[in-house]
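Asks: Quick one: sequence plus predicted model below, questions after.
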Amino acid sequence: MEATSTSPFKIILGSSSVARRKILAEMGYEFEIITADIDEKCIRKEKPEELVMALAEAKVVVYEGAVREKPSSEEEARHFMKGYSGGHAATVSSVLVTNLKTGFRKVECDRVEIYFHEIPDEVIEKLIEEGLVLRVAGGLIIEHPLILPCVKEVVGTTDSVMGLPKALTEKLVKEAL
């Protein structure tokens, strides 16, 4: 597949993330998906920036210095969201671009800070009942209609929080060509 109707290169997305697919499509790229069958929990690094680079397609949520991955239970998701209420969290994403013809390879990180108003318990319960928060890093979905009113400020971009910073991706694709 071609990246655009006039582009002579193909893009392969190494992620099964629906959000990353959506963002890449919004950027006007056509792509195919080839994912690696890896257990991300086996890859450990101390710094969030080092972890996302090691995972090379990941986003992690950082709360009070601790890395938060997908919640392992409804209780953990509830605990995560109650912690964000009236507080703040950060997401750290990495983008890795490899030109398979030339061997060029570059990875960079993007960090976003998210500040929250109080998140009502009924909002937390509805989100848990819906189940989507159990499938995302840190149980954090700032673009969700129930959470949007609780978001006070985003320092950075929503696409980065969703897992693929557009500007950084575009920059690295251009550098790779």
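Replies: Yep, that arrived.

Asks: rest of the way, CA atoms for contacts and neighbours
Replies: Noted.

Asks: Now do the SS call for Lys174.
Replies: helix (DSSP: H, G, I helix; E, B strand; the rest coil).

Asks: Could you give the number of residues near it?
Replies: 10 (other CA atoms under 10 Å).

Asks: how near is it to Met81?
Replies: Here Lys174 is placed at a distance of 37 Å from Met81 (CA to CA, to the nearest Å).

Asks: same thing with Glu69?
Replies: If you go by CA to CA, the gap between Glu69 and Met81 works out to 13 Å.

Asks: overlap in contacts of the two?
Replies: Gly139 (CA atoms under 8 Å, 6 or more residues apart in numbering).

Asks: Run through the strands of the protein in chain order.
Replies: 12-13, 32-33, 59-63, 66-68, 88-98, 105-116, 151-155 (DSSP state E).

Asks: now the helices for this structure?
Replies: When assigned using DSSP state H, the helices of the chain occupy the ranges 18-26, 48-55, 74-84, 121-130, 158-162, 166-176.

Asks: is it possible to export those helices to TSV including distance to Ile34?
Replies: What follows is these, written out as TSV (distance: least, CA to CA, whole Å):
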stretch	distance to Ile34
helix 18-26	12
helix 48-55	15
helix 74-84	29
helix 121-130	28
helix 158-162	20
helix 166-176	18
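
Asks: another structure for you, compare them:
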Amino acid sequence: MLEDKFRNHTIILASASPRRQQYFKEMGIPFKVQTIPVDEVYPLDLQGEQISNYLAVLKASQFKDKLKENDILVTSDTVVWHNGKSLAKPQDKSEAVAMLKTLSNDWHQVITSVCFTTPLSQKVVAHKTKVKFKELSEGEIRHYVDHYKPFDKAGGYGIQEWIGLIGIEEIQGSYSNVVGLPTHLVYKTLIAMVD
């Protein structure tokens, strides 16, 4: 039984994201949610995977000295990387529209880093997925931003929402990674840690 594998450990998912929590449920991994807010600020010389790695570790650092012996803390961060630039969560409607206009008719990378922390160790894994948008019309972009308000999503979009259904032509890599969690890597890493 999968539950038996985890019976001697407490998995703490430090994420308020309903999508990440749902993936943990669907993977059959018992977990509890605990979050500590953090300012997601990183050194400006970091690029791509370095940013998501740094932020995943930064989120874990908030739990320093709070973990018990058998706890495994899982923190993560997702970055949308396009033309040498990180597209973070848009601050408002106009920024979300501008982001989608730059992603239109082009490839970008979605990078998710996941940090696994115990009182004695820390391990970071990351996955990159390439995503290609069709040419999005102004009307499609505005419809999406008005109705879905993607202000909590890196790059200003959620692949599982309307814009993903009508706009994404091609994907190379893990789909769940674009949603916000490379489930295959998370499962593999946790199983190795509890075995």
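Replies: Structure's in. What do you need? Keep in mind that what you see is a predicted model, and the values were worked out from it rather than measured.

Asks: quick one: what's aligned to Gly164 of structure 2 in structure 1?
Replies: Gly164 of structure 2 maps onto Ile147 in structure 1, with residues paired by TM-score structural alignment.

Asks: residues near its match, how many?
Replies: For Ile147 of structure 1, using other CA under 10 Å, the count is 18.

Asks: Might you report the residue contacts of it?
Replies: 119, 123, 141 are the contacts of Ile147 of structure 1 under CA under 8 Å, 6+ apart.

Asks: My read is that the last one contacts Asp159, right?
Replies: Put plainly, it is Ile141 of structure 1. No. Assessed by CA atoms under 8 Å, Ile141 of structure 1 is found out of contact with Asp159, at 11.1 Å.

Asks: aligned partner of Ile12 of structure 1 in structure 2?
Replies: Per TM-score structural alignment, Ile12 of structure 1 is aligned with Ile12.

Asks: tell me the contacts of that match?
Replies: 31-34, 71-74.

Asks: Still touching in structure 1? Go through those residues.
Replies: Retained in structure 1 by both residues aligned by TM-score structural alignment, their matches' CA atoms under 8 Å are the following of the contacts of Ile12 of structure 2: 31-34.

Asks: In a markdown table: those, plus distance to Leu46 of structure 2 and neighbour count.
Replies: Shown next, in a markdown table, are the kept ones among the contacts of Ile12 of structure 2 (distance: CA to CA, whole Å; neighbours: other CA atoms under 10 Å):
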| residue | distance to Leu46 of structure 2 | neighbour count |
| --- | --- | --- |
| Phe31 | 31 | 18 |
| Lys32 | 31 | 14 |
| Val33 | 29 | 14 |
| Gln34 | 28 | 13 |
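
Asks: which pair in those residues spans the largest distance?
Replies: Largest separation among the kept ones among the contacts of Ile12 of structure 2 by CA to CA: Phe31 and Gln34, giving 9.7 Å.

Asks: Between the two, which contacts overlap?
Replies: With CA under 8 Å, 6+ apart, Phe31 of structure 2 and Gln34 have common neighbours 12-13.

Asks: Include neighbour count and distance to Ser17 of structure 1 when you put the contacts of Ile147 of structure 1 into a markdown table, please.
Replies: Putting the contacts of Ile147 of structure 1 into a markdown table (neighbours: other CA atoms under 10 Å; distance: CA to CA, whole Å) gives the following:
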| residue | neighbour count | distance to Ser17 of structure 1 |
| --- | --- | --- |
| Ile119 | 20 | 26 |
| Val123 | 14 | 24 |
| Ile141 | 19 | 14 |
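
Asks: Good, wrapping up.
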